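J.: pasting the sequence and the predicted model now:
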Amino acid sequence: MPTFSPAAVWPIILLSMSNVFMTFAWYGHLKFKGAAIWVAVLVSWGIAFFEYCLAVPANRIGAQVYSAAQLKTIQEVITLLVFSGFSVFWLKETLTINHVLGFALIAAGAALIFRA
């Protein structure tokens, strides 16, 4: 069983946390369609600040272990996982088999990035 160094695990943890903020910043306002667009933009910018406070260190730490392409791939896979949960629980949308199959194809592509 492979062992993971903290430098390999922390970027994944930080990117996961930043992704929660990012998803709320980008899509959270869709639940409040009656709010003025300028309010949605300002609130989104405020939320995105915290996303950056987590994403930048995640990438700095991660660059010690992963290539830039691998870091981006990790971030995209996390984005799909976080967004899937977000869309179901926050936006009350359903995931269809097409979503699942599409995400599976993306995951298969991501696996190629990490192939030796």
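T.: Alright, I've got the coordinates. Residues are numbered from 1 along each chain as shown.
J.: make it CA atoms for all contacts and neighbour counts henceforth
T.: OK.
J.: which element is Arg60 on?
T.: Applying DSSP states H and E as the criterion places Arg60 in helix 37-62.
J.: list the buried residues in that helix.
T.: 40, 43-44, 47-48, 50-52, 54-55, 58-59, 61-62 (16 or more other CA atoms under 10 Å).
J.: for burial, what's the neighbour tally of Ala8?
T.: Using other CA atoms under 10 Å, Ala8 has 17 other residues around it.
J.: and the gap between it and Phe21?
T.: Ala8 sits 21 Å away from Phe21, going by CA to CA, to the nearest Å.
J.: cool, Thr73 as well?
T.: 18 Å.
J.: now do Trp38
T.: Counting by CA to CA - Trp38 and Phe21 are separated by 19 Å.
J.: secondary structure element for the residue nearest to Ala58 when sequence neighbours are not counted, which one?
T.: Once flanking residues are discounted, Ala58 sits nearest to Pro11: 4.3 Å by CA to CA, 6 or more residues apart in numbering. Assigned by DSSP H and E, Pro11 belongs to helix 6-27.
J.: try Phe83
T.: According to DSSP H and E, Phe83 maps onto helix 68-89.
J.: okay, angle between the helix holding Arg60 and helix 6-27 too, please.
T.: 170 degrees (axes from the mean of the first three to the mean of the last three CA atoms, to 10 degrees).
J.: please compare the first structure with the one that follows:
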Amino acid sequence: MPALPLHSYIVPVLLLLASNVFMTFAWYGHLKYKSAPLFMAVVVSWGIAFFEYSLMVPANRMGSAVYSVVQLKTIQEIITLVVFAGFSAWYLGQPLKWNHYAAFALIVGAAFLMFYEGPSPMAR
């Protein structure tokens, strides 16, 4: 079976990154405008979420050719945390603390295990 080109691995990750930027603004951007009516926040968030879905669905469709579904979800979660960390500090003015970084490090460790293809403990 021939190796897939590098862009087969990179494009889905870039689409996931872009979709997560939209997702983060859709879910949390309205917190900067708490005086706006809730209905307006919901409508604007749904509008932003359309662009998130427009990127997320193709990312998962393309990514499933080179990653397992579990790996895709793990990539998406790591990207979500990275995007949210930047968004929290930059847009909302709520920088992360040491314990947040420690928690992220543990999640990255879990992600490593998700992609690790070492010997099976059942194989003897």
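T.: Received, thanks. On a predicted model such as this, the values are computed, not experimentally measured, just so you know.
J.: want to throw the buried residues of helix 37-62 of structure 1 into JSON lines with distance to Phe32 of structure 1?
T.: Output for the buried residues of helix 37-62 of structure 1, formatted as JSON lines (distance: CA to CA, whole Å):
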{"residue": "Ala40", "distance to Phe32 of structure 1": "9"}
{"residue": "Val43", "distance to Phe32 of structure 1": "12"}
{"residue": "Ser44", "distance to Phe32 of structure 1": "12"}
{"residue": "Ile47", "distance to Phe32 of structure 1": "15"}
{"residue": "Ala48", "distance to Phe32 of structure 1": "18"}
{"residue": "Phe50", "distance to Phe32 of structure 1": "21"}
{"residue": "Glu51", "distance to Phe32 of structure 1": "21"}
{"residue": "Tyr52", "distance to Phe32 of structure 1": "24"}
{"residue": "Leu54", "distance to Phe32 of structure 1": "26"}
{"residue": "Ala55", "distance to Phe32 of structure 1": "26"}
{"residue": "Ala58", "distance to Phe32 of structure 1": "30"}
{"residue": "Asn59", "distance to Phe32 of structure 1": "32"}
{"residue": "Ile61", "distance to Phe32 of structure 1": "36"}
{"residue": "Gly62", "distance to Phe32 of structure 1": "35"}
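J.: out of the residues you listed, which is nearest to Ala25 of structure 1?
T.: Ser44 (4.3 Å; CA to CA).
J.: check contacts around that closest one.
T.: Taking CA atoms under 8 Å, 6 or more residues apart in numbering, we find Ser44 of structure 1 in contact with 24-26, 29.
J.: which of the residues you listed tops the neighbour count?
T.: That'd be Ala25 among these, by other CA under 10 Å, with 22 neighbours.
J.: what distance do you get for it to Ile13 of structure 1?
T.: 19 Å.
J.: check Thr3 of structure 1 too.
T.: 16 Å.
J.: and these two? Which one has more around it.
T.: Using other CA under 10 Å as the criterion, Thr3 of structure 1 and Ile13 rank with Ile13 on top: 14 against 6.
J.: from Met56 of structure 2, how far out is the aligned residue in structure 2 for the more buried one?
T.: Counting by TM-score structural alignment, Ile13 of structure 1 lines up with Leu14 in structure 2. Distance from Leu14 of structure 2 to Met56 of structure 2, counting by CA to CA: 10 Å.
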